[in-house]
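**Q** Quick one: sequence plus predicted model below, questions after.
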Amino acid sequence: MIKHLLSAGDLNREDAIRILDTAEELLGVASRPIKKLPTLRGRTVVNLFFEDSTRTRISFEAAAKRLSADVINFSAKGSSVSKGESLKDTALTLQAMGADAVVVRHHNSGAPHRLAHAKWTKGAVINAGDGTHEHPTQALLDAFTMRRHLGDLEGKNITIVGDVLHSRVARSNVLLLDTLGANVTIVAPPTLLPVGVEKWPVETSYDLDNSLEKADAVMMLRVQSERMKASFFPSAREYSRRYGLDTARMNRLPDHAIVMHPGPMNRGMEITADVADDVRSVIVEQVTNGVAVRMAVLYLLLGGAAEDETFDPIEEDA
């Protein structure tokens, strides 16, 4: 098993399947009267967030606490970072406090890689989203959710729609789904496709309607207006008309297909409220699955599984 989780591309098929299988075992912990395992007792996990996030931070915090780890939440706002402290000095401070894992979200692409490879911390580094680069645990929870509904993802057709240019979720999903053998189609306005997308292991399209009929899952991406420095499309209404998922478009999907969204959603723009709340939508389930997947990642990186392949987090609690 790898020491850090910095990119979905770092995972080979064996590692990815191992994380997903472990998450499947851990998913049942949430339904137990006592939602805790002793697996990481005595370990310290630091959530180091230089960028606002509620969903991801709470998910990692819940995952670590359910494994009995001690959790330190660090927010750049109101900290020494706002006074000019560097990433290096912050990391060295956390290392001095005994951090066994550092979960990093940063507005600059590559910050988690820098933290891991500069050896400012001895603990595992987990990328919780860096700039417009990657968000590997989101891709893992998306794949986990798809696998629970669709089975083995080998040969499945996954359509990713929207603001690919600014989406770290899209990049990580493309890498992981390719590793798992899925066929990925990206649908977006030409202005929201990144330079070099022709080298990605995907098909690209500008026509959403023609991309739905063979899709086993369709993932709608949030329009990230906070990262846009120019007008990438004429108006919100025009974007919604051409690339939004409404009931009529959802009805073009095969009966078994699922609708996904990494959140938070712009209801009425990339997805209508009735589609978001439809029985075929697994958006809330993605949040639940996110805790189990992040528990699996923390367990495999910190729980001693690399040294003892027979160690089982559930059996250990029995």
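**A** Okay, I see it.
**Q** okay, CA-based contacts and neighbour counts for the rest of this
**A** Noted.
**Q** Check which helix or strand residue 274 maps to.
**A** If you go by DSSP states H and E, residue 274 is part of helix 273-276.
**Q** can you list the residues that contact that helix?
**A** For helix 273-276, the external contacting residues (C-alpha atoms under 8 Å, 6 or more residues apart in numbering) are 245, 246, 247, 250, 259, 267, 281, 283.
**Q** also this one, for the comparison:
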Amino acid sequence: MKPTLQLDAQGRLRHLLTLEGLSRELLLKILDEAEAHDKALRGADKKQSTLAGRSIINLFFEPSTRTRTTFELAAMRLSADVLNLQVSASSTSKGETLFDTLKTLEAMQADMFVVRHEASGAAHFFAEHAAPGVAILNAGDGRHAHPTQGLLDLFTIRRYKGPADDCFEKLTVAIVGDVLHSRVARSDIHGLRTLGTKEIRVVAPPTLIPAGIADMGVKVFHDLDAGLAGADVVILLRLQKERMLGAFLPSLAEFHRDFGLSKARLARLKPETIVMHPGPINRGVEIGGDVAYGPQSLILQQVSHGIAVRMAVMSMILGAPATERARARRSRR
């Protein structure tokens, strides 16, 4: 396999910047690795020594609760040393460039940067300029990509619709809401397509559908009931009002009326349909409060799975994967 920015000459992960272009084999390998970590997290000893002596810096230029906390917890579970950099109080607020920030932190001998930034392509910039042996993990860049969220969504779907790897080939997945501003939607679409999902739909008003998205192999719906008909998985997206310049919607109440998942709408779907959301949720906007934590919702499970998935990616880049360690233990018996 030819090396790329994300992969080394042997086809192993060097950075994780996007799910676009990653092979089905590699995606399934990451999901299998996450299964091993998830199993370990449910045991008595949740801590592993995989990344002992390694240093990981969470470099978040945008606010985050779930993503930053699960990255931090994942690194700590692997015994890495973790530093959370408060960017608003760092030298970037004084005019320091991204390049200078990277080089300054590299001088502190960090092994991995987990980067969240409001600009699309920021993680790629870091990866292109990172020193050999320094890994970049994209925790969300602009509207572009959120690969670990995409992976944990795939993990959750396979957990509840699998366990066979070909379970995606039987599924209809509807992604509903602010697709235009969503990096999660893009990562989900890339991952779902690579795993052979039978049908991927995006459902939103015309103002929240990005131009050319049909070229990604999805079906576009502007009517929620039509878009949800027969769906096995519903992934709801938050309205990202902080990224909206101008009038995209008449009102939040009208959006909920036309595109919100209420209990009444959910009742029209198959009882085995699962509901997901990357968070944070807006009750009464994209989802009803009685749906958010109802019996078909997997929102809290997604958060839990995020720890195992991020442990999997970190260990595959910086240390021996849990699946390889298990094989080594068996060979010594």
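**A** Yes, it's here. What you are looking at is a predicted structure, and each value in this text was computed from that prediction instead of being measured.
**Q** tell me, the helix or strand that the helix holding residue 274 of the first structure is followed by lands on which residues of the second structure?
**A** Following helix 273-276 of the first structure in sequence order, the next helix or strand is helix 283-302 (DSSP H and E). Mapping helix 283-302 of the first structure onto the second structure (TM-score structural alignment) gives residues 299-318.
**Q** Ok, stretch 8-20 of the first structure next?
**A** In the comparison with the second structure, stretch 8-20 of the first structure aligns to the range 19-31 (TM-score structural alignment).
**Q** Buried residues of that stretch, list them for me.
**A** 19, 20, 22, 24, 27, 28, 29, 30, 31 (16 or more other C-alpha atoms under 10 Å).
**Q** Just give me how far that stretch sits from the chain centre.
**A** Its chain's C-alpha centre and that of stretch 19-31 of the second structure lie 13 Å apart, by C-alpha atoms, centre = their mean, to the nearest Å.
**Q** Could you find the counterpart of residue 49 of the second structure in the first structure?
**A** Checking TM-score structural alignment: residue 49 of the second structure goes with residue 38.
**Q** Just confirm that match is within a strand.
**A** No - with DSSP: H, G, I helix; E, B strand; the rest coil as the criterion, residue 38 of the first structure is coil rather than part of a strand.
**Q** I figured it hits residue 68, correct?
**A** Yes - at 5.3 Å, residue 38 of the first structure and residue 68 qualify as touching, with contact defined as C-alpha atoms under 8 Å.
**Q** Among these two, which residue is more densely surrounded?
**A** Between residue 38 of the first structure and residue 68, counted using other C-alpha atoms under 10 Å, the more crowded position is residue 68 (19 against 15).
**Q** so what's whichever residue in the second structure pairs up with that one closest to, chain neighbours aside?
**A** Using TM-score structural alignment, the partner of residue 68 of the first structure in the second structure is residue 79. Nearest residue to residue 79 of the second structure in three dimensions, chain neighbours excluded: residue 52, at 4.8 Å (C-alpha to C-alpha, 6 or more residues apart in numbering).
**Q** Okay, and that neighbour sits in which element?
**A** Of the helices and strands defined by DSSP H and E, none includes residue 52 of the second structure.
**Q** That one and residue 265 of the second structure, how far apart?
**A** Using C-alpha to C-alpha, to the nearest Å, residue 52 of the second structure is found at 49 Å from residue 265 of the second structure.
**Q** Residue 98 of the second structure now?
**A** For residue 98 of the second structure relative to residue 265 of the second structure (C-alpha to C-alpha), the value is 46 Å.
**Q** cool, residue 215 of the second structure as well?
**A** From residue 215 of the second structure to residue 265 of the second structure the distance is 29 Å (C-alpha to C-alpha).
**Q** between the two, which one's more packed in?
**A** Neighbours per residue (other C-alpha under 10 Å) separate residue 215 of the second structure from residue 265, with residue 265 holding more: 14 against 8.
**Q** Could you pull up the contacting residues of whichever residue in the first structure pairs up with the more buried one?
**A** Residue pairing (TM-score structural alignment): residue 265 of the second structure is matched to residue 249 of the first structure. By C-alpha under 8 Å, 6+ apart, the contact set of residue 249 of the first structure is 209, 212.
**Q** How about the secondary structure of residue 249 of the first structure?
**A** Secondary structure assignment for residue 249 of the first structure (three-state DSSP): helix.
**Q** and what of the one 10 residues further on?
**A** Classification of residue 259 of the first structure by three-state DSSP places it in strand.
**Q** and what of residue 159 of the first structure?
**A** Residue 159 of the first structure ends up strand, using three-state DSSP.
**Q** So what does it match up with in the second structure?
**A** Using TM-score structural alignment as the criterion, residue 159 of the first structure maps onto residue 174 of the second structure.
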